[in-house]
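[1] need a structure here:
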Amino acid sequence: MKKALIFQGGWQGHEPEKVAGILAGILEEEDFNVKITNTLTTLQEDDLTQYDLIVPNWTQGTIEKDQLQPLIDAVAQGTGLAGLHGGEWEIPSVWK
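    You can find the predicted model right below:
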């Protein structure tokens, strides 16, 4: 099974927790085992190369160099990185 990491947080106006839940549901439908975290320290503590995909869902925060470097290294070794612009979400009726 594929593995994905979503790290969510930052400005609450983009509803990161809600968006992370929606994204996790979509990924789980595509046979991903999804881990959601609400702290950037996960980037330092986890072996990021174990993930097939990492989804940053963080707005208006600061990522420190020692948090960013493991992410850069994992991507350089083949881990996928999904771009995301946070947003206020309504679940489309087709997903309910």
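
[2] CA atoms for contacts and neighbours, from now on please.
    Will do.

[3] ok, longest helix in this protein?
    Taking DSSP state H as the criterion, the chain has its longest helix at helix 16-29.

[4] Second chain to compare with the first, below:
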Amino acid sequence: MTRKKALVVRGGWEGHQPVRATELFLPFLRSKGYAVRIEESTDVYADAAEMAATDLVVQCVTMSQISAEQLAGLTAAVVAGTGFTGWHGGIADSFRASSDYLHLVGGQFATHPGKEPCERVGGQEDNYLPHTVTITELGREHPVTAGIEDFELHTEQYWVLHDDLIDVLATTTHPARPWQPWHRPVTSPAIWTRRWGAGRVMVTTPGHSLDVLENPAVRTVIERGMLWATRTASAS
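    The predicted structure follows:
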């Protein structure tokens, strides 16, 4: 039987530890029979032959930039059936200058609200808030999130801008705190999927740090998401 091919693309902002974060999931991919290729830049996206032979792209590239040729190659591969997945800023806060990338993914990081100003000390922890990730009705039936109960995190809580073509498996709600400018709670997608051509896109917004990625619920969602997003026989 032909082995599935996974391409791990990592880089961008070092605060998300792209090397150490992706290394957490390499044993899982290999245990599931994937042949894994690792790239430290998005140049590979412009290699049409390599992308056509790839069944799953796992991206961990926060911010950074992508060329028109690279994005066209990634998009064409997804449309043809290559799966595309990632977590946190590595997929939902990539390539801010590219509206076409946003169109592919279906949701884009806007902010992560912080603590009350008097409690901030100037580090990343200023944006760590306790919050709940709530599985939706769709999520309770979806293979990525079925059997996972609502879970609590104390980390960055992503607020994303999104469209209606995503299938939301879990949400998180940002309360209207006195020091914030919004006037009512805002519910944001936290885990979602998207069909794009013959391909599947899977986004998990928790994952700011290694301890969050090692949370059993988060890790399960990411690992199941890799399997779900992988090219299916009908897309071959």
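
[5] buried stuff in stretch 65-80 of structure 2?
    Neighbour-count burial for stretch 65-80 of structure 2 flags 65-66, 70-80 (criterion: 16 or more other Cα atoms under 10 Å).

[6] again, but for stretch 5-18 of structure 1
    The neighbour-count check on stretch 5-18 of structure 1 (16+ other Cα under 10 Å) flags 5-10, 14-18 as buried.

[7] Dump the residues you listed to TSV, plus distance to residue 56 of structure 1.
    Formatted as TSV, those follow (distance: Cα to Cα, whole Å):
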residue	distance to residue 56 of structure 1
5	8
6	6
7	5
8	7
9	9
10	11
14	13
15	13
16	10
17	12
18	14
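
[8] Of all pairs in those residues, which one is the farthest apart?
    Based on Cα to Cα, the longest span within those runs between 5 and 14 and measures 18.7 Å.

[9] in a strand, that's where residue 45 of structure 2 is, yeah?
    No. Per DSSP: H, G, I helix; E, B strand; the rest coil, residue 45 of structure 2 lies outside any strand segment and is helix.

[10] re the thing from before, from the contact counts, what lies against the longest helix of structure 1?
    If you count contacts as 3 or more Cα pairs under 8 Å, 6 or more residues apart in numbering; DSSP states H and E, helix 16-29 of structure 1 packs onto strand 2-10, strand 32-37, strand 53-59.

[11] Can you flag which of the buried residues of stretch 65-80 of structure 2 belong to helices?
    70-80.

[12] Out of these, which is nearest to residue 221 of structure 2?
    Set against residue 221 of structure 2, the nearest of these by Cα to Cα is residue 78 (20.5 Å).

[13] Please say which position in structure 1 that closest one maps to.
    Applying TM-score structural alignment, one finds that residue 78 of structure 2 aligns to residue 75 in structure 1.

[14] tell me the contacts of that match?
    Taking Cα atoms under 8 Å, 6 or more residues apart in numbering, we find residue 75 of structure 1 in contact with 49, 81.

[15] So what does residue 5 of structure 1 match up with in structure 2?
    Applying TM-score structural alignment, one finds that residue 5 of structure 1 aligns to residue 7 in structure 2.

[16] Let me see the contact set for that match.
    Each residue near residue 7 of structure 2 by Cα under 8 Å, 6+ apart is listed here: 36-39, 54, 56-58.

[17] Can I get the residues you listed in a markdown table including distance to residue 110 of structure 2 and neighbour count?
    Shown next, in a markdown table, are these (distance: Cα to Cα, whole Å; neighbours: other Cα atoms under 10 Å):
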| residue | distance to residue 110 of structure 2 | neighbour count |
| --- | --- | --- |
| 36 | 32 | 18 |
| 37 | 31 | 13 |
| 38 | 28 | 16 |
| 39 | 27 | 14 |
| 54 | 30 | 23 |
| 56 | 26 | 30 |
| 57 | 24 | 29 |
| 58 | 22 | 24 |
